[in-house]
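1. Test case, fold it:
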Amino acid sequence: MRGRIAVAAALVLLLGGCASTPTSKSTAVRPSLITAGPEVRTATGEAARRAAEVTAAWPGSAAQQAWEHGYFPLQDTTEWPPEGAFRDGADKAAYLAGHIDLATTLPVSVSGTTEVTFADGSRLALPQRSAKAVLDSLTRQRSACATGCDTRLTVTAVQPGTTTVATSRGQAVIPVWEFTITGYDRPFRYPAVLSQAPARTTPVPDPAPAAGATTLRSVSADGLVLTAFVPHGGCDTVRPGEVHETDRAVVLIGRTAPTKSGRPCNDLLLSTPVEFRLSRPLGARAVLGLADGRPQTPAPQ
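-> A predicted model of the protein is given here:
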């Protein structure tokens, strides 16, 4: 969260030098993906110097110790809908609007804790995310209902299950809650445990202005291409990004340039997904934030 705040602050500085017209604050828009080229683009300049400081502070830091012994998913674990969901647009609209009714009893944990099991057999006990917390997140309105507003979905059963996810410690089996919804043969699954909050790297240099900072979005199956959001102003052009790599960590650097259009710049803050190609698969290496040195896990999409 602090990393994202730093990014937002940097955007304000970024837009300060651009002629602007008064507009109301706008929600970020995500234009089309900028794909990675066939070659690695190595970081240069001041951003590369900052990235080197960040990666040098990583080995032996408290954040690295937590990364190697905690639970940090490297994929989006927000939810796992059944294949083919949804049956129609009305069902999807109802789901996104939180029009969900409960027609069963929710299971309750006695201990309030659960376990994540890693590929090496080690286990980590963590606070359990309750089935009620999942239901509350589903019924809380998440988007306006434009069509199919009369449709409601009914949960008829909730039971514990497991799924496998990629983490900073390799593959791990995590607990999930499986929600059976009327009309669907397979359940909707939600994590019963949440990622731990990455610790700050110490002794990392003081947080720097976030020019070039990015937010990790996803990691390709082969670990060679990372996709990250690059923040920028409405009068900027997003260019292919650069990468700083070590044997322990990776820092992604977004690149933007003012658009010479002769038109005034508005106050719209944008966030464009950009692909970054690595020289070798990411593996167990951490993706560190350029501004704060914190390890990043994929942002929910």
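
2. For the rest of this, base every contact and every neighbour count on C-alpha atoms.
-> Fine.

3. OK, contacts around residue 149?
-> 90, 93, 94 (CA atoms under 8 Å, 6 or more residues apart in numbering).

4. hang on, isn't residue 153 packed against residue 91?
-> Yes - with contact defined as CA atoms under 8 Å, residue 153 counts as touching residue 91 (7.2 Å).

5. could you pull out the strands for the stretch 51-200 of the chain?
-> Using DSSP state E, counting those that start in this stretch, the strands of the stretch 51-200 of the chain run over 100-102, 113-118, 123-127, 153-167, 170-181, 188-191.

6. buried sites along the fourth one?
-> To tie it back to what came earlier, the one meant is strand 153-167. Going by neighbour count (16 or more other CA atoms under 10 Å), the buried part of strand 153-167 is 153, 154, 155, 157, 158, 162, 165, 166, 167.

7. One more sequence to fold, the one below, so I can look at both together:
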Amino acid sequence: MNTHAKGVLGTLLVTGLGFCLLASCGKGSPGDGSHTESAQSQKRRARQVAEAWEGSASASIWNKGYYPMGDVVQGPPSGWHSQADKRAFEAKNYVLSGKLPTAGAQQGKVSWKNGDALDRPLSSAQAAYDSLALNNTKGPHLTVTGARLGEATIVTSRGEAKVPAWLFTLHGYDEPLKRLAVSPSRLPKSPIKQLGQGESGGLRSLAGLADMPNDGRFVTVVATHGSCDDGPVVKAFETDQSVVLYAAVVGEREGPCNASMAEQRVKVELREPVADRILIDALTGRPIPYADRNGSSPSWT
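-> Below you'll find the predicted structure:
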């Protein structure tokens, strides 16, 4: 499986002891043992996860639900007029100038290309605004002048779908900012338990999905690594129903590690397009959520 690491997304400070436990640095770490043995152990875990999900009640719930795999907030299609506006969007800095709708439908319909549809609770315009406008500080900001209910297109776990969305008008823009107006379905419980510290065989959890093209044979995920290794590597175990991604690091070295952990985008090539197969993290045994590139919470938890 070919992987290509691209760009460090950010750095998270942790305690030195906690980092060494997580990063498997130095002697006595969970990643000890030959490289071949670790690779076999990791692939074996990925196979176990795939087998646990296949035909399970959890898989049935997943296949009937709505789980967005892209940004739930979409800026104007033609882009931002200035770097200041772009920074305001990334900082979620907004000012409300005008009134938002106060009444509307209680349910919204998610519609897929194959004709499937699902009703989901519809958020109010105010709740949608509050979820995207997390800051109201001095400096660059975007001014919202109103909103109306419309729709947006987003990639989901079941393919591309049209989803109800609040369309917010912005001062100075002809095109609206869109915020999806329905909440994701509740996640099913994983049919396999997460591996504990010391039994992971060098596996690491993934921070999230960064990109999943509609019909592409590549997915990009956010993986972690530390200062005592040469970076992350992510491989895939594929079945007809799932793609289990298993992440580790290469080039681990003995010695002191500083208290930092870097997040890095890793592009993973698959044998076949993801389509409607479930993407699962081998370490946790749970579906991999989409991770906002600006550091927000995943689109579902």
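
8. Show me what the lengthiest helix in the second structure is packed against.
-> The longest helix of the second structure (DSSP state H) is helix 35-53. Applying 3 or more CA pairs under 8 Å, 6 or more residues apart in numbering; DSSP states H and E, one finds that helix 35-53 of the second structure contacts strand 232-238, strand 242-249.

9. Give me whichever of these is most buried.
-> Comparing those by mean neighbour count (mean count of other CA atoms under 10 Å), strand 242-249 ranks first with a mean of 25.

10. Quick one: average offset of that one versus the first structure, please.
-> When the first structure is superposed, strand 242-249 of the second structure averages 1.4 Å from its matched positions, counting by mean CA distance after the TM-score superposition for the first structure.

11. Let me see the residues that make contact with stretch 83-94 of the second structure.
-> By CA under 8 Å, 6+ apart, stretch 83-94 of the second structure touches 80, 132-137, 140-144, 294.

12. Mind putting those residues into JSON lines with distance to residue 216 of the second structure?
-> Putting these into JSON lines (distance: CA to CA, whole Å) gives the following:
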{"residue": "80", "distance to residue 216 of the second structure": "27"}
{"residue": "132", "distance to residue 216 of the second structure": "29"}
{"residue": "133", "distance to residue 216 of the second structure": "33"}
{"residue": "134", "distance to residue 216 of the second structure": "33"}
{"residue": "135", "distance to residue 216 of the second structure": "36"}
{"residue": "136", "distance to residue 216 of the second structure": "39"}
{"residue": "137", "distance to residue 216 of the second structure": "40"}
{"residue": "140", "distance to residue 216 of the second structure": "37"}
{"residue": "141", "distance to residue 216 of the second structure": "36"}
{"residue": "142", "distance to residue 216 of the second structure": "34"}
{"residue": "143", "distance to residue 216 of the second structure": "37"}
{"residue": "144", "distance to residue 216 of the second structure": "36"}
{"residue": "294", "distance to residue 216 of the second structure": "23"}
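
13. one step back: give me the angle between the longest helix of the second structure and strand 242-249.
-> Here the directions of helix 35-53 of the second structure and strand 242-249 differ by 150 degrees (axes from the mean of the first three to the mean of the last three CA atoms, to 10 degrees).

14. Which parts of helix 35-53 of the second structure count as buried, going by neighbours?
-> Here helix 35-53 of the second structure shows 38-39, 41-43, 45-53 as buried, counting by 16+ other CA under 10 Å.

15. Many thanks, I have nothing further to ask.
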